[in-house]
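Colleague: Kindly return the folded structure for what I paste below:
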Amino acid sequence: MRIGIVCPYSWDVPGGVQFHIRDLAEYFVRLGHEVSVLAPADDDTPLPPYVVSAGRAVPVPYNGSVARLNFGFLSAARVRRWLHDGAFDVIHIHEPTSPSLGLLACWAAQGPIVATFHTSNPRSRAMIAAYSILQAALEKISARIAVSEYARRTLVEHLGGDAVVIPNGVDVDFFAKAEPNPDWQGDTIGFIGRIDEPRKGLPVLMRALPRILAERPRTRLLVAGRGDEEEAVASLPAELRSRVEFLGMVSDADKARLLRSVDLYVAPNTGGESFGIILVEAMSAGAPVLASDLDAFAQVLDRGAAGELFANEDADALAEAALRLLGDPARRAELSARGSAHVRRFDWATVGADIMSVYETVAAGAAAVAADDAAGGATGLLARLRPARD
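Modeller: Sure thing, here's the model as predicted:
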C-alpha cells in the first residue's frame, strides 16, 4: 500500500505527535509498505528517507504550548505537489484542525483520508469561530481516529461526529530490554519533559521535593529535557539543588535506560494531555509510575491499577505518594509487574494492525465508490446512445 502521512509539527523539535508518526511510518516500512511523511523542517534538519520537508515552520501558541507549524501559499503548493507525486492509496492526516499542513492537506487531497486527533483542548471561542472553515475540510475525512477516549470526547464536543479510539503506539520491547545505567540507579526519581513548559509539571515536582528530601535525603531527581536548568531549581533551597541532576536532551536509547534505572517515574503534568505516551514508555521499561490524576493519564494507567495517581497540582499529595512508594519496594514491584502486563495493549504489533485495518476499510470503500461511478457512467452513456422507442 502507498501511504501518505501528514505531520503538522516541525520534525526538528521532537514531541509526542512526531514520535508517534515516526514510529508508525517505520512500522509500516518494515512491513513492506511504501510510506512518505510530509512534515515542516528546517533546511539543515537531517531527515529519514521517508520524510519530505514542507519548509521551515514558525512558532505559534497552540494547545497550551508553543507549536512549530507550517502554513501559507508556498506550503499549500508543496502539499499539492506531494499529493500529486505520491499517488497514495490512503492519506493519513494528524491533527487536521491545526493551522498547519494537516488542514492544507485536507483541503487539497482527493483520495481516501484518515485523520488522527491527538488534542484535548477545552471548547474555545477560536474553535467555534473556525468551525465553518474546518467543517468543509472535515467532511472529506473517510475515517477518524482518536488517541484516547478523552481525545474522542473532545472531538465530539468541538466538531461533532465520532471516532474510533486507537492509542498511540510504543515499541514495548525496546524499553523492556534496555540496559539500566548504574549511575542512574539507587534512590532515584525520574522526570522527562520540557523543563520550561509549565503544563509538564516540573514546578509541582520541585515544590514536593523539599518534603521528599527531608525524609529521604539520599534521593536524587533526574531530569531529562531541554530548558533553563537554573530557573527550574530557583525555588529550591540552595542546599537541596545538588540533589537535582539535569541530563539535557537524551537519545531514545538513553531515555529507555533512564526509565529502566529509576526507582520511581513521576509525571506531574497539569493539563493539555490527551494521552500520555511517556507513561506507556515508563511502563514498558518496568518503571513504577506516579502521575497526576488527569483524565487521560488515568485511562492510560487503567484507573490506577497500572500506576498510582495523585491530585493534580497538589505538591503535598505528590510528596506523600512518592515517599510511600519509595519506602515500599514490594508495592513498586507490584506496580512494575502490573504496568508491564498492561502496556502490551499499546505495542505497535497491536496498534499498527488496528490502524492498517482502518486504512484497508477506507481504501476498499473508495475503490467501491469508484467502481460504482464507473459503472454508472457507462450505463448512462449506453442510455444516451440507445435509440429512443416509440
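Colleague: okay, CA-based contacts and neighbour counts for the rest of this
Modeller: Will do.
Colleague: Need the single longest helix in the protein, by residues.
Modeller: Using DSSP state H, we find that the single longest helix of the chain is helix 348-385.
Colleague: Determine the set of other helices and strands touching that helix.
Modeller: Secondary-structure packing of helix 348-385 (3 or more CA pairs under 8 Å, 6 or more residues apart in numbering; DSSP states H and E): helix 16-30, strand 90-94, strand 113-117.
Colleague: which one of these lies closest to Ser235?
Modeller: Nearest of the helices and strands packed on helix 348-385 to Ser235, taken as CA to CA: helix 16-30 at 28.3 Å.
Colleague: what does the closest one rub up against?
Modeller: By CA atoms under 8 Å, 6 or more residues apart in numbering, the list of residues contacting helix 16-30 from outside reads 5, 7, 9-11, 34-37, 50, 118, 168-170, 277, 348, 352.
Colleague: go on, stretch 92-106?
Modeller: Against stretch 92-106 from outside (CA under 8 Å, 6+ apart): 3-9, 39-40, 69-71, 75-76, 79-80, 113-119, 134, 137-138, 140-141.
Colleague: Buried ones from these, can you make that a ChimeraX selection?
Modeller: A single ChimeraX command selects the buried members of the contacts of stretch 92-106 (16 or more other CA atoms under 10 Å):
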select :3,4,5,6,7,8,9,39,40,69,70,71,75,76,79,80,113,114,115,116,117,118,119,134,137,138,140,141
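Colleague: To compare against the first, here's the next sequence to fold:
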Amino acid sequence: MKILFIHQNMPGQYKHLARRLAAEDGNQVVFVTKRDDRAIPNVRRITYRPTRAPHKETHPYLRSSEGAVLHGQAVARVLLDLRREGFVPDIVVGHPGWGETLFVKDVFPDTPFLNYCEFYYRSSGQDVGFDPSKPTEMDRILRTRINTGPLLQSLEACDRGMAPTEWQRSTHPAVFQPKIATIHDGIDTAALRPDPSIRVTLPDGGVLTRDDEVVTYAARNLEPYRGLPSFMRAIPLILEKRPNARILVIGGTGVSYGAAPTDGRSWLDTMLAEVPVDRSRVHFLGHLPYDGLLAALRVSRAHIYLTYPFVLSWSMLEAMALGCVVVGSDTAPVREVIQHGRNGLLVDFFSPQAIADTTAAVLAEPRDFAGLARAARDTVVAGYDLDLCLRRQSALIDAMTGREGRPPSRIPAAISPTERRTLALAGHDQARP
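Modeller: Okay, here's the model as predicted:
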C-alpha cells in the first residue's frame, strides 16, 4: 500500500502511525512537510516551502486564508510531481490546519483522504469569549468565521475524518460529524509508568523524590489558554498552606494560542509582576527534553492542568498514565476524561483559591488520593493506550482502502527503548502540553 502523510511539522500527530505503517511489508510511505530535520525509518520525506507570505495589504480577515492557499499550492506542486513520477497513493492522511490539504482531492480525486479533525473554531461557546474578563470584540467574531474557511473546505472534501477526543469532534459542523471517527493519537502506557524510585535534580542542585510535596504545571507555552493567570495566583496560596511544597513550572514563554500581551512582555513576566513568588520553592524550568518532562511528572504529587475549552493536551493524559493526581479545570475537554473524585479532581478554572485548596489537600494526605492516581492510569490504559489507538487508526485506514480482514501486520510487537526515546523526542514539540 502507498500512504501519503501531510503535516508541516513532521511527524506531528502521526509519529507512531507513520512508523507502524512504514514497518509493514510492502508499504511505501511518503511524508510531505516543511521540516527538514526529522526522519522516520523507511519513510521518504519531501519538504516544501510556500512561495511567499501573505501580503500585508490583504484584508486582515483573509490573511490566514491567503496563507492557507499558499501552503496548499506548495503542497499541490509536490503532489503533482509525485503523480508525474508514478506515485499515486492508496490513501492520503493529513492535517488541514495550515491549508496544506486544500487541494489533495484535486490532484488525487480517486484517492481516499483521511482528514485530521483537531479543532473547529467558533466565535462563541468554546475558547473565544470563554474568559468573562475579556469581552469579545465583534472584529474577532467576524474574523473567526472567515478563518474556518480552509478547515471547512478540507472537511467537506475528505472521505473520513479523525478527531482525538469526542469533544473536539463535537466542535465541527453537525452535518459532517457522522464521517468523523473519534480516535486518539495514543499514549505509550507501556513506557509511561509510575516510578516510586524517581529522583529529580533541580538546577540549584536540590533533589526531589516521591517523598517530597511536589506540584507540577506544564504547558508548551505559559499563557492564558492553559490557565497561567489562575495558576500563578494560586501559587502563594499553595505555598502558604504547605510550607514544604515545591512547584515545578515547565514550558516556554512564547505564545501558542491566543494573543501576546500588548506591552511586548511574555505572559509569564506579566504574571510575575503581579504575583512575585519565592524562587527557592518555585522553579521555572522552561522547555524540558521529553525525558525531563516525564521525570518531573513522575515525581509529582499533584499535577495542575488548566485549559480553555480547546484542544486537550497530551501532557494531561501522560500525567495520568504516570500515576499523577490531576487537579484539572472543570472545562469540557477535561471533563471528557476526568470524573471528579473518581480518577482526578476538577476545579473552577477561574478560582485560584479552589486550585490552591484542592492541591494542598492532595499534598497533605497523598494516601487518601492514591486511589485516584491508580484510576487515572487505568483510564488512560483502557481508552487511550497507544497500541489500542494504533489498531483503531489502522482499522479505519483499512476500511477506507478496502483492506478489511487482511492478516495482522508483521511488525515489532514493541518499540525498542532507543526507538521509543527517539520518537518521543521527535514529537514532543508537537504535543500540546
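Colleague: TM-score for these two?
Modeller: Here the TM-score for the pair of chains, by TM-score structural alignment, normalised by the length of the first structure, is 0.78; 348 aligned residues with a CA RMSD of 3.3 Å.
Colleague: Quick one: the strands in the stretch 51-200 of the first structure, in order.
Modeller: For the stretch 51-200 of the first structure, the strands defined by DSSP state E, counting those that start in this stretch cover 51-53, 58-62, 65-69, 90-94, 113-117, 143-146, 164-165, 188-192.
Colleague: Quick check: which of these is buried the most?
Modeller: strand 90-94 (a mean of 27; mean count of other CA atoms under 10 Å).
Colleague: returning to that earlier point: would you list the helices and strands packed on helix 348-385 of the first structure in JSON lines and tack on distance to Ala296 of the first structure?
Modeller: Converted to JSON lines, these look like this (distance: least, CA to CA, whole Å):
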{"stretch": "helix 16-30", "distance to Ala296 of the first structure": "14"}
{"stretch": "strand 90-94", "distance to Ala296 of the first structure": "19"}
{"stretch": "strand 113-117", "distance to Ala296 of the first structure": "14"}
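Colleague: isn't Leu312 of the second structure right up against Ala332?
Modeller: No. Taking CA atoms under 8 Å as the definition, Leu312 of the second structure is not a contact partner of Ala332, at 9.5 Å.
Colleague: So which of the strands of the stretch 51-200 of the first structure is nearest Leu301 of the first structure?
Modeller: strand 164-165 (16.0 Å).
Colleague: what packs against the closest one?
Modeller: By 3+ CA pairs under 8 Å, 6+ apart, strand 164-165 of the first structure packs against strand 143-146, helix 149-159.
Colleague: now the ones you listed in JSON lines, with distance to Leu382 of the first structure?
Modeller: Shown next, in JSON lines, are those (distance: least, CA to CA, whole Å):
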{"stretch": "strand 143-146", "distance to Leu382 of the first structure": "35"}
{"stretch": "helix 149-159", "distance to Leu382 of the first structure": "43"}
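Colleague: from the ones you listed, which stretch is densest packed?
Modeller: Each of those was scored by mean neighbour count; the highest is strand 143-146, a mean of 23, by mean count of other CA under 10 Å.
Colleague: In the second structure, which residues correspond to that strand?
Modeller: Mapped onto the second structure using TM-score structural alignment, strand 143-146 of the first structure covers residues 160-163.
Colleague: Show me what the matching stretch is in contact with.
Modeller: By CA under 8 Å, 6+ apart, stretch 160-163 of the second structure touches 112-118, 155, 169, 179-184, 400.
Colleague: List the buried residues of stretch 354-371 of the second structure.
Modeller: Buried residues in stretch 354-371 of the second structure (16+ other CA under 10 Å): 354-363, 366, 369-371.
Colleague: Tell me how far the closest residue to Glu156 of the second structure other than its chain neighbours lies from Gly161 of the second structure.
Modeller: Using CA to CA, 6 or more residues apart in numbering and skipping residues adjacent in sequence, the residue nearest Glu156 of the second structure is Phe176, 7.5 Å away. Separation of Phe176 of the second structure from Gly161 of the second structure (CA to CA, to the nearest Å) stands at 9 Å.
Colleague: what's the answer for Ala218 of the second structure, then?
Modeller: Distance, Ala218 of the second structure to Gly161 of the second structure, by CA to CA: 29 Å.
Colleague: can you check Met232 of the second structure too?
Modeller: 38 Å.
Colleague: now Asn343 of the second structure
Modeller: With CA to CA as the criterion, Asn343 of the second structure and Gly161 of the second structure are 29 Å apart.
Colleague: same deal with Leu423 of the second structure?
Modeller: Taking CA to CA, one finds Leu423 of the second structure at 24 Å from Gly161 of the second structure.
Colleague: could you pull out the helices for the stretch 101-250 of the first structure?
Modeller: 101-108, 125-129, 131-138, 149-159, 172-176, 202-215, 229-232 (DSSP state H, counting those that start in this stretch).
Colleague: Columns distance to Ala287 of the first structure on top of these, output as a markdown table?
Modeller: Below are the helices of the stretch 101-250 of the first structure laid out as a markdown table (distance: least, CA to CA, whole Å):
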| stretch | distance to Ala287 of the first structure |
| --- | --- |
| helix 101-108 | 35 |
| helix 125-129 | 38 |
| helix 131-138 | 40 |
| helix 149-159 | 24 |
| helix 172-176 | 10 |
| helix 202-215 | 18 |
| helix 229-232 | 24 |
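Colleague: winner for burial among these?
Modeller: helix 101-108 (a mean of 25).
Colleague: quick one, which of Leu312 and Ala332 of the second structure is more surrounded?
Modeller: Remark: of Leu312 of the second structure and Ala332, Leu312 carries more neighbours, 26 against 17, as counted by other CA atoms under 10 Å.
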